[in-house]
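1. Here is my input, please return the structure:
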Amino acid sequence: MSTTITVTSAAELNQALSQATGGETILLAAGNYGKLSLKNAQYASNVTLKSADPNALASFSEVYLTNSSNITFDEIKFDYTFSQGDANHTTKFLISSSNNITIDNSVFDGDFASGTGTNADGTGFGKGLVIRDSSSIDVINTEFHSWWKALGASRSTDINFSGNNIHTIRSDGISLGEVQNVLIENNYIHDFGGAAGSGDHRDMIQIQRSNGTGSSDITIRNNILDMGTGDYTQGIWAGQDKASYSDAADWNYNIVIENNVLYNAHANGIAVHMTNGLTIDSNTLITVPSQQTGGVATPKIIVGGSSKNVTVEQNVTPSVVGYTGQSDWIVQDNAIIQNRDPSLPDHYDFMFTYIATAAIDGYNQYGVIPGSKVDLLDAGSSLVDLYPLDYDSWVGSSSTTVVNPGGSGTNNTGTTSPDSGTSTPTAPDSGTSTPTAPD
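-> Below you'll find the model as predicted:
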């Protein structure tokens, strides 16, 4: 039998959690509940922490879940404030060795650090949410903004990142390492801002090899990746760093990248290496005009030539790099386009109608002209059929307007552990009506 409990202070929240067994919904009055540390909180069924008023979100400054299960955060604000001495990789929101955790309809609000070290221009700091050694984790319908890196999972299985709005990020939007069974779907990832001189390697979605070990069974589909008015980034990247071709454990297996739309200005639009079982199908890769980006590169589909059992078909792209006739590759029905010579029939002007461009609208939308090569090949993402489209409404969570988001337009291409204490969070303040942007 479910039970609903309303709490108005950190002490009341701690008491409710200590007495919960499973099935409870704990409604939090607006305010700051400080640091929440749950260790060995193994509930028999789901326990939900939810803001009592969706227009006045309860917030936490730190959350650490360790060896815990069956917990949902709904309509919660995870609010980081930079402190002098914090590292880029500062982590205040961590799920570790846990399972059946859901974060829904929430906001991860990062912070900027002006005049400090490599981040002197005031761009994002810290990691939004880190997931380690965990399983069955859902992060859905949630906004991430103003971070160094937004959302990451390592050594974990059965991960679902869907319907999230990720923007104003300095380095990576979503990063994965040594993971299995991951779904990344219906996310709006956009408007990154680099930090001059930082050496950041900006990726909207990255599959890493922290120890050389690969990942498997990853599906990336129906996402909109738009540079917008921000700095260019790599789009979807899976490299071959720290890997040995002779070690089967170092390969990635069974990666599907389908029906995504990408507007950017880096050669690595979709770039995947050392993968056995790779499908890149019905994606649209569009170059953002050079007058906006400073004349950098055109996003392409790039596949490492050693990859095995590869299918690349019905994409809209300027080129497919890596195919040299390998017998276990299928490369067909891709609409090859270009935006350099307007007199040639494969130029953008013969393929697209420009519904929105970032220089004017803050986002990009290029619709397909009926009868064009793209139309006749039925190539590219079906998401473009929805244009004109309000991306925020499509993703289900609006983009917070961020003050002084930084951004450099440059060519820049360990995590702090929480303390072991379980001190009582500070009592909440009176709250605010909506999540606010950092100073």
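2. From here on, just use CA atoms for contacts and neighbour counts.
-> Noted.
3. I'd say S59 and G31 touch.
-> Yes. In terms of CA atoms under 8 Å, S59 counts as a neighbour of G31; the distance is 6.1 Å.
4. okay, the two: which has more neighbours?
-> Neighbours were tallied for S59 and for G31 using other CA atoms under 10 Å; the higher tally belongs to S59 (29 against 23).
5. which SSE is the more buried one in?
-> Assessed by DSSP states H and E, S59 sits inside strand 58-60.
6. Which strands or helices does that strand pack on?
-> The helices and strands touching strand 58-60, judged by 3 or more CA pairs under 8 Å, 6 or more residues apart in numbering; DSSP states H and E, are strand 31-32, strand 76-79.
7. Now the second one, please; I'll put the structures next to each other:
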Amino acid sequence: MNEPTITHALDRKETTTLNLGPTHPSTHGVFQNVLEMDGERIISGVSTIGYIHRAFEKIAEHRPYYQITPLTDRMNYCSSPINNMGWHMTVEKLLGVQTPKRVDYMRVIVMELARISDHLVCNGILGVDTGAYSGFLYLMEQREHIYEIYEEICGARLTTNIGRIGGFERDFNDIAFAKIKKFIKNYVPVLKEFEVLFTRSRIFMDRTVGVAAVDAQTALDYSWTGPILRACGVDYDVRANEPYSSYEDFDFDVPVGETGDVYDRYMVRNEEMYQSIRIIEQALEKIEKEPKGIFHADVPDIYLPPKEEVYNNMEALIYHFKIVMGEIDSPKTEVYHCVEGGNGELGFYLVNDGGRTPYRLHFRRPSFINYQMYAPMSSGMLLSDAIINLSSLNVIAGELDA
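-> From the prediction side, this is the model:
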């Protein structure tokens, strides 16, 4: 008769469940990962979103086109002007509006400032998550200067609601141009100091090199875009591959990594900030050659007239009424337009039935697409590495739950 096998309690392998979020500070937003842990190592995980539940798209389907701009602010709020410009260009594509070159260059300046603002937050926070706080302070001071530029242009800072369909609500004044020039002059030395603190730091490299490495094919299979795709070695940037807002007029490089790890993502974003400065410098030169005072397209049936004209001119009052009430003639069609957002391809798919509001509207939010790979990536990682990985993906909660 065989004796029963006795398993000692110490021989049994037990796992624990860890709720990482939805309010944990290391998640950088209101979302959750339910992790199965073997000590400090992650066995598996399930990602959960939906805690914000803003329903951007459904709200937008009940608003006239020009009233949708403030909704786009709330997606990636670290670079909201890019969201604004992307939406304006989508409606312009629907209505066949051609903006003047000066407007295009003004938009490029604002979008590249927003890209810098987005990247410096990501890389600064990445430093905080690895235990280094000083670099974050170096860069956050510069973000404040970008917000001052926004404030001079449109009066807002974080959720900018900047520009209009057809252009801008007002021209850049001399103070705005002076602040832009001062920023691009002062930012490069600060960024170099930031790199001195991190790029060759042994502690930072030990925490990031080889962590969460992704090969190019896997990244493409998961539809990654933006800096994290380029870090994997894929040379794809919407600005270069499908130029918009006259990006074809600019000379800039698209930084590409090799291993797709956290360190490469950091390096790609750093280099992209240098390239953004380079683009802004070119845009400032090009604006000097364009006629002054032009800040919107000549489309009176789409672009809201100035208030003083509305109060004193019957034709302007009629146009104002038609635009506000959504009585604009628009084709029954569907369009898709995308821009290079801070986290990748930010797309707007619009189905129009000729009414005063979109019939259907879908935002392609890069964080939502990029984040789907987080749980599979985390399997086998230490918890501390999973936090660094999440930080390097730059997941913005507003882009997760639209």
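8. what TM-score comes out when they're superposed?
-> After superposition, the two chains reach a TM-score (TM-score structural alignment, normalised by the length of the second structure) of 0.21; 139 aligned residues with a CA RMSD of 6.8 Å.
9. Ok, which of the helices and strands packed on strand 58-60 of the first structure comes nearest I101 of the first structure?
-> The minimum distance between I101 of the first structure and these falls on strand 76-79, with 14.0 Å, by CA to CA.
10. Verify the contact between V310 of the first structure and D281 for me.
-> No. The criterion here is CA under 8 Å, and V310 of the first structure misses it with D281 at 10.6 Å.
11. just to revisit the earlier point, I'd like the helices and strands packed on strand 58-60 of the first structure as CSV, with distance to T48 of the first structure appended.
-> CSV is the format used below for these (distance: least, CA to CA, whole Å):
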stretch, distance to T48 of the first structure
strand 31-32, 17
strand 76-79, 11
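12. F108 of the first structure: which of these is closest?
-> Judging those by CA to CA, what sits closest to F108 of the first structure is strand 76-79, at 4.7 Å.
13. Could you name the helices and strands sitting against that closest one?
-> Going by 3+ CA pairs under 8 Å, 6+ apart, strand 76-79 of the first structure lies up against strand 42-51, strand 58-60, strand 107-109.
14. Can you say which of the ones you listed is packed in most?
-> strand 58-60 (a mean of 27; mean count of other CA atoms under 10 Å).
15. what's the next secondary structure element after it?
-> Assigned by DSSP H and E, the successor of strand 58-60 of the first structure is strand 62-66.
16. and that next one, what does it pack onto?
-> strand 35-39, strand 93-96.
17. Show me what counts as buried in it.
-> Neighbour-count burial for strand 62-66 of the first structure, with 16 or more other CA atoms under 10 Å as criterion, is recorded at E62, V63, Y64, L65, T66.
18. Pick the one among these closest to K39 of the first structure.
-> Checking the buried residues of strand 62-66 of the first structure against K39 of the first structure by CA to CA gives T66 as the nearest, at 4.7 Å.
19. The closest one contacts L38, doesn't it?
-> Yes. The criterion here is CA under 8 Å, and T66 of the first structure meets it with L38 at 6.2 Å.
20. rewinding a little: I'd like the helices and strands packed on strand 62-66 of the first structure as CSV, with distance to Q365 of the first structure and mean neighbour count appended.
-> Listed next are these as CSV, based on distance: least, CA to CA, whole Å; neighbours: other CA atoms under 10 Å:
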stretch, distance to Q365 of the first structure, mean neighbour count
strand 35-39, 41, 19
strand 93-96, 34, 23
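21. L17 of the first structure: which of the ones you listed is closest?
-> So among these, strand 35-39 is nearest, using CA to CA, at 9.0 Å.
22. Next, the angle strand 62-66 makes with the closest one.
-> Calculated by axes from the mean of the first three to the mean of the last three CA atoms, to 10 degrees, strand 35-39 of the first structure forms an angle of 0 degrees with strand 62-66.
23. Run through the neighbouring helices and strands of strand 35-39 of the first structure.
-> strand 62-66.
24. Going toward the C-terminus from the strand it packs on, what's the next helix or strand?
-> Using DSSP H and E, the helix or strand that follows strand 62-66 of the first structure in sequence is strand 69-74.
25. relative to strand 62-66, how tilted is that following strand?
-> Using the same axes, to 10 degrees: strand 69-74 of the first structure against strand 62-66 is 160 degrees.
26. tell me the angle of strand 69-74 of the first structure relative to strand 42-51?
-> Computed with the same axes, to 10 degrees, the direction of strand 69-74 of the first structure lies at 10 degrees from that of strand 42-51.
27. thinking again about what came up before, same list (the helices and strands packed on strand 62-66 of the first structure) but as CSV, adding distance to H145 of the first structure.
-> What follows is those, written out as CSV (distance: least, CA to CA, whole Å):
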stretch, distance to H145 of the first structure
strand 35-39, 20
strand 93-96, 14
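28. re the thing from before, now for T66 and L38 of the first structure: what residues contact both?
-> Residues touching both T66 of the first structure and L38 (CA atoms under 8 Å, 6 or more residues apart in numbering): there are none.
29. And the nearest residue to K39 of the first structure once chain neighbours are set aside, how close does it get to Q180 of the first structure?
-> Counting by CA to CA, 6 or more residues apart in numbering, K39 of the first structure lies nearest to T66, which is 4.7 Å off, once chain neighbours are set aside. T66 of the first structure sits 20 Å away from Q180 of the first structure, going by CA to CA, to the nearest Å.
30. isn't there a helix covering I137 of the first structure?
-> No. I137 of the first structure is assigned strand when assessed by DSSP: H, G, I helix; E, B strand; the rest coil, not a helix.
31. Now do it against I26 of the first structure, distance only.
-> Per CA to CA, I137 of the first structure is found 20 Å from I26 of the first structure.
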